[in-house]
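Undergrad: Fold the stuff below for me.
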Amino acid sequence: MTGRLVLAATPIGDVEDASLRLRRLLTEADVVAAEDTRRLHALATRMGVRIGGRVVSYHEHNESARAQELLDVVASGGTVLVVTDAGMPAVSDPGFRVVAAAVAAGLPVTAAPGPSAVLTALALSGLPTDRFCFEGFLPRKPGERSRALLELAGERRTMVFFEAPHRLHAMLEAMVDAFGGDRPAAVCRELTKTYEEVRRAPVAELAAWAGAGEVRGEISVVVAGAPQSAATPVATLVVEVLSRVDAGERLKEAVREVAEATGTSKRDLYAAALARRG
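TA: The predicted structure follows:
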């Protein structure tokens, strides 16, 4: 007899979003693996639920080491419930490693779906939802962040990001450089909470708003994809140029070849590449 591993979504704000299935699983699971055990107990108290099994910590610093311990419980016939502080485990949160290990071991894995900051932000953004991608948190270092955004400059799908409030202004400014200031976007703050706010505007306008005062709370940023009719932006070509330079090609030679192949101004491309390297 084998048990099962269950990933369960927890409320991202409003405790009333907790599903009946989550409530039952918290009382029935043999082991509850929580990203933060104190937050889990606080959530259970607000839900009026008594956790029935053993509670263990399962976070980014111990998930690899603890995965086998959790799977031993499943293999012996027990139910292991994995929860994070908010939203769905394994989506920009711990959970992927234990799921991968369970799949490799042939053990049952299922999910109790529920609240998702990604889908909630996407739905409220007012931007196209038929095709989208989730990019999570961008790199913290300015150069790495700019490079990541430049690689996404030609992405046609709507993009969803997470960001810390104290880095939001810098993130939006980098998006202005990579995508252009007129790219439609939405900043979603404190979703499902008392002070929920969704600001929809071009990226440049959102950057000015974020820089004008302190922004607080949990932040999701949704950005429209590149227009179908838009020519390949210089920012995207810069990525190709710098990739060639990283591979050993001289900057001027890389600029010349990329500019000739795309009909782009060599002077503009060279200046953009120098600015990005700096």
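Undergrad: C-alpha from now on. contacts and neighbour counts both.
TA: OK.
Undergrad: Where do the helices of the stretch 101-250 of the chain begin and end?
TA: Secondary structure of the stretch 101-250 of the chain by DSSP state H, counting those that start in this stretch: the helices cover 117-125, 142-151, 168-179, 203-212, 234-246.
Undergrad: Show me the residue at the heart of the protein, geometrically.
TA: Per Cα atoms, centre = their mean, the C-alpha nearest to the average position across the chain is that of G136, at 1.8 Å.
Undergrad: another one to check against the first:
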Amino acid sequence: MAGILYLCATPIGNLKDMTPRVRETLEMADLIAAEDTRNSIKLLNHFGIQTPMTSYHEYNKVEKAYDLINKLQAGKNIALITDAGTPAISDPGEVLVKMCQEAGITVTSLPGPAACITALTLSGLSTRRFCFEGFLPFDDKKEKKAVLEELKEESRTIILYEAPHHLIRTLECLYEELGNRRITLCRELTKKFETVMPTTLEDALHYYESEAPRGEYVLVLEGKSRAEKQQEKEEIFSRMSIEEHMKSYEDQGIDRKEAMKLVAKDRGISKRDVYQYFIKNVERSS
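TA: Next up is the predicted model:
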């Protein structure tokens, strides 16, 4: 019988956040796959866990996954941990989970700390709808441009990760592309010097002109409001005449009645207003 892959969430700073279930699973597993064994050995030593470890990280995530799958198929139980938080979130564990599922191996997740959710709940921004972007892909200019174009129109609250030495570059990029949005910067989450700074992108840039960024950051960024999106649409369509607007829909094969509804919605006016406009213009031209 094949073994099970356990995704074990570990503390993001405060060791008291280690759950009993995760501790028990790390103790009973045949092997622990860790993103950085040098970092994880400190955690294991703190809790007196002596389970053997092997490295599983960004640079061996495919090759090593085959080896781990072979062990799982041979009946070994493996616990996967990341440096901090929940494995497979902006993490090479994503690849191992996918390959295990394709191989028919059972994967289960032991919930616990996650920096993205912790920051979101502290942000003071809307938590009803949100999206997680992880790290912006600065090494790929084409991909970065595509991601920023999507984020520019995103109406949900946006969660990003960033390292201290790239923070200012990221804030500048977001300010340039998205405008002056509200943002909450979180660092040292769950630790003694936890910092949660609600501000704006512009004010954050001014702040870091004299304050060097320190620690890993979670950025929680306000999405574009629906009202703002509607206003932008109305401004675009206001530069078109109603006749041109109607024609753009009718040229797509949409009948006049439905086109009137769409034009009214686009322009933020009633369908009756569109109808009355056409009545007056027909009368004027006849």
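Undergrad: circling back: okay if I get the helices of the stretch 101-250 of the first structure as CSV plus mean neighbour count?
TA: Compiled in CSV, the helices of the stretch 101-250 of the first structure are given as follows (neighbours: other Cα atoms under 10 Å):
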stretch, mean neighbour count
helix 117-125, 20
helix 142-151, 18
helix 168-179, 22
helix 203-212, 19
helix 234-246, 20
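Undergrad: For G3 of the first structure, find the nearest of the ones you listed.
TA: Nearest to G3 of the first structure among the helices of the stretch 101-250 of the first structure is helix 117-125 (29.4 Å), distances taken as Cα to Cα.
Undergrad: in the lengthiest helix in the second structure, what's buried?
TA: Counting residues, the longest helix in the second structure under DSSP state H turns out to be helix 271-285. Residues of helix 271-285 of the second structure classed as buried by neighbour count (16 or more other Cα atoms under 10 Å): 271, 274.
Undergrad: Tell me the helices and strands packed up against that helix.
TA: Helices and strands touching helix 271-285 of the second structure, by 3 or more Cα pairs under 8 Å, 6 or more residues apart in numbering; DSSP states H and E, are helix 256-267.
Undergrad: mind running it again at 10 Å?
TA: Contacts defined by 3 or more Cα pairs under 10 Å, 6 or more residues apart in numbering; DSSP states H and E place helix 271-285 of the second structure against helix 242-250, helix 256-267.
Undergrad: ok now that helix, how far from the chain's centre?
TA: Here helix 271-285 of the second structure is found 47 Å from its chain centre; the criterion is Cα atoms, centre = their mean, to the nearest Å.
Undergrad: re the thing from before, select, out of the helices of the stretch 101-250 of the first structure, the one closest to L71 of the first structure.
TA: Using Cα to Cα, the helices of the stretch 101-250 of the first structure put helix 117-125 closest to L71 of the first structure, at 27.9 Å.
Undergrad: For the closest one, name the packing helices and strands.
TA: strand 132-137, strand 158-163, strand 184-189, strand 197-202, strand 219-223.
Undergrad: Matching F138 of the second structure against the first structure, which residue comes up?
TA: Taking TM-score structural alignment, the alignment pairs F138 of the second structure with R140 from the first structure.
Undergrad: quick one, what contacts the closest residue to L124 of the first structure other than its chain neighbours?
TA: Leaving out its chain neighbours, the residue that sits closest to L124 of the first structure by Cα to Cα, 6 or more residues apart in numbering is V198, at 7.5 Å. Each residue near V198 of the first structure by Cα atoms under 10 Å, 6 or more residues apart in numbering is listed here: 121, 124-126, 186-191, 219-221.
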